[in-house]
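Engineer: turn this into a structure:
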Amino acid sequence: MATATTTAPSPPGASGGGRRRRSPFRRSLNRRYVITAYLFLLPAFAFFGLMFYLPIANVIANSFNTGPRADVFAGLDNYRRAFDDQAVHNAFTVTVIFGAATTIGAIVIGLGLALLLNQQLRGRVVFRAIVLVPYLTSVAIVGLLWRNILDPQLGVLNRVLTDLGLPTQTWLNTHPLATIVGVTLWMNVGYTMVLFLAGLQGIPEEYQEAATVDGASSWQRFWRITLPLLAPTTLFVSVMSVIGGLQAFGQAYIITGGGPAGRTDLYIFHVFEVAFTSRDFGYASALSFLLFLVIVLFTVVQLRAGRRGEVQY
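Structural biologist: This is a model prediction of the structure:
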C-alpha cells in the first residue's frame, strides 16, 4: 500500500541546506560598511606608503646603482663590494658586540631594578621616575652630556677622581666601546625596568604563596616561577634591544665620532659616513638593505627560540 508524502513549504528567505540567503539590502549595507572603513583607513595607508614603504623601495632600487647620484646601474656590484670591504666587517663586528652587550645588560639590570622596586619600599615611585628619566631624554642631549662628563681635561668624572687622589682616565680612548655601552644602558635601562615591572605585577600571587607554603626558597621561587612566567616580557625586551643595538647611531656620532681607529664605528654610523662623506649613495643603500635583512633574521630566530621556551602553568 503506497503512502503519500508531503513536503512542508520552506519559509521565505530560506534556501537549501538550512542557510539563509542575504537580502540585496543587507549586502549593500555591508558593502557600505567596508567602503567606509577603508575610507577612514586611507590616510593611514597613504602615510605609511609615503613615509615608510616608498623610501624602502627607493633604497632597494638605489642599492643596484652607483655614482654620486646613484643613477648608473651596477647590478650586484655594491653587494659584492660589501662582502669584501674590511671596514664593513669591522663595523658589523663592533655593532654585534655593542648590541649583545646592551641587550644582556638591559635584561639583567632592568630585571634587577624591577625586582627591587617591586618591593614595598618607601619612595619607590620616586626611584622609578629617576631611573626612567634618561630614557625620556633625547639621545643627542644624552650624548652631549656624557661627552662633557667624560672629557679628559674638563670632565666632571676626572675631577672627582682627582679629588679622591685617583689617576685620571681618558675614557673615550682606552675603553671607547665599553663607554658607549654604559651610556646606552644608562639611557635605556629605565624602559626595560618598566616592562619587567609590568610583567612582575601580572604574575598571580597565588603561585608565589603556594610555593612558599611548599617550602620553596626565594631563589627557587624566582628561578621556577618568576623567571619562566616573565618569558614573554624577556622575549619582547630582547627583540627590541637587539633591534635598537643594531640601529644605534647617535652614541657613535656624538660621543666618539666612530673612533678611535674605528673601535666604535657602529654600522649605521658607517653607512652615514659612506653616504654623506664619501657621497656613495648606491653603496650606502646596499649596506642599509643588508642590515635590514640581518635584523629580520635576528628577529625571526629570537621569536622562534623564545616561543619554544615559553612555560604555561
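Engineer: alpha carbons only for contacts and neighbour counts from here, please
Structural biologist: Fine.
Engineer: in this protein, which residue is closest to the centre?
Structural biologist: Closest residue to the average C-alpha location of the chain: Met240 at 2.3 Å, with C-alpha atoms, centre = their mean.
Engineer: which SSE is that residue in?
Structural biologist: Element membership for Met240 (DSSP states H and E) is helix 231-246.
Engineer: burial measure for the closest residue to Asp71 other than its chain neighbours, as a count.
Structural biologist: Closest residue to Asp71 apart from its sequence neighbours, by C-alpha to C-alpha, 6 or more residues apart in numbering: Asn65 at 5.8 Å. Burial of Asn65, expressed as a neighbour count using other C-alpha atoms under 10 Å, amounts to 24.
Engineer: here's the other one to compare against:
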Amino acid sequence: MIRRRQALTAWLFLTPAVLFFALLFFVPIGNQLLTGAYGSDGVSFVGLGNFTRAFADPEVLHSFLITLAYAAGTLVVGTAVGLGLAVILNQSLRGRTLFRSVLLIPYLTSVSIIGLLWRNILDPQVGILNRLLEAVGLPGQTWLSTHPLATIVGITVWSGAGYTMVLFLAGLQGIPGLYYEAARIDGAGPWRRFFAITLPLLAPTTLFVSIIGLISTLQQFALPYIVTGGGPGNATSLYAHRLFIVAFNDNDFGYASALSVLLLIVVLILSLAQLRIGERTDA
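Structural biologist: Below you'll find the predicted structure:
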C-alpha cells in the first residue's frame, strides 16, 4: 500500500513534465513524420519518397557537408577558446569578474543584433575592420566573399565563447586544489599539471560542451542567414537554410518535414556517439 502510494505520488509530480514533452516534443515530431509522407500539394501520399529524395538531392547533400564542416570548426575552435579563457580567468587576476561579464555579453545579445553588427564590421567598403587594416598598412579583405564559412565560424565562436567559458569555469572550480598542490610538490610544471590534471578532470564538462555545441551548430540558421544570406553562391547555405528554402520558397512542406526529421536523426546519432565515446574515455 505504501509503495503504491509512493508510486502514485511520483507519477503525480511527473505528469506535468510528461505532458510538456508529449505536447511540445513528441506530438510535433509525429506531425513532422506524417507531413513528410505527403507530396508538395499536401494531399498525395508518397510514403518514404521525400526521405529517399533527400539522399539524391545534390543541394541537400552540399548543405549537409557544409554544416558538418561548420559544426566541426565551431566545436574545435570554440571549445579551445572557451577553455583557454576559463583557465586564464580562473586565476587570481585583478578585474577578472569584469572580464567574465564582458565576455558573456555577446552570448546574451540577440543573434539578429550580432549578425547585423558583424555584417557592418566586415563590409568591404565601409566596414571598420578593413579601415583598421588599412590604418596599419595592410590590405583590406572581402571577408564574406573570400572566406565566408571561416568567417561565420569565427563569428559563432566569438558570440558563444563567454558561455563556453562559464561552463569550463564551473568545471575548473570543482577540481580540488589538493591535486595541484601534490603535483607542484612532485615538480610538475604548469603544462604538465594542465594535461595530467585539468584536462582529464574536465572530461565531463568537455563532453557536455561538445554535445550542446553540436546540437546548436547543426541547427544553426539565423546567424549565417543574416550575415551572408547563404552566399556567396551556396558557400554558407547550411542545412537549416536549405530546409527554410524548401519550405517557404518552394512551398514544399512535405519535403521540408522529411528534411527536418532526417536532421533530428543525425543529431541523435551524433549525440549518442559522443556519449559512448565519453563513457569509454571515463572508463
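Engineer: residues in structure 2 aligned with the helix holding Met240 of structure 1?
Structural biologist: With TM-score structural alignment applied, helix 231-246 of structure 1 matches the range 203-218 in structure 2.
Engineer: the residue nearest to Asp71 of structure 1 matches what in structure 2?
Structural biologist: With TM-score structural alignment as the criterion, Asn65 of structure 1 matches Tyr38.
Engineer: which stretches of the stretch 151-283 of structure 2 form helices?
Structural biologist: 177-185, 190-193, 199-201, 203-218, 222-227, 239-244, 253-282 (DSSP state H, counting those that start in this stretch).
Engineer: can you tell me which of these is most buried?
Structural biologist: helix 239-244 (a mean of 23; mean count of other C-alpha atoms under 10 Å).
Engineer: name the helices or strands packed onto it?
Structural biologist: With contacts taken as 3 or more C-alpha pairs under 8 Å, 6 or more residues apart in numbering; DSSP states H and E, helix 239-244 of structure 2 sits against helix 58-89, helix 253-282.
Engineer: what's that helix aligned against in structure 1?
Structural biologist: Following TM-score structural alignment, the partner segment of helix 239-244 of structure 2 in structure 1 covers residues 267-272.
Engineer: got a list of contacts for the matching stretch?
Structural biologist: When contacts are taken as C-alpha atoms under 8 Å, 6 or more residues apart in numbering, the neighbours of stretch 267-272 of structure 1 outside the stretch itself are 88, 91-92, 94-95, 246-249, 252-253, 258, 284, 287-288.
Engineer: return the closest of the residues you listed with respect to Pro55 of structure 1.
Structural biologist: When those are ranked by distance to Pro55 of structure 1 (C-alpha to C-alpha), Ser288 comes first, at 11.7 Å.
Engineer: map that closest one across to structure 2 for me.
Structural biologist: With TM-score structural alignment as the criterion, the equivalent of Ser288 of structure 1 in structure 2 is Ser260.
Engineer: look up how far Thr67 of structure 2 lies from the residue nearest to its match when sequence neighbours are not counted.
Structural biologist: Spatial nearest neighbour of Ser260 of structure 2, chain neighbours left out: Leu243 (7.2 Å); criterion: C-alpha to C-alpha, 6+ apart. Between Leu243 of structure 2 and Thr67 of structure 2 the distance, using C-alpha to C-alpha, to the nearest Å, works out to 12 Å.
Engineer: what do you get for Asp282 of structure 2?
Structural biologist: In this structure, Asp282 of structure 2 and Thr67 of structure 2 are 29 Å apart, going by C-alpha to C-alpha.
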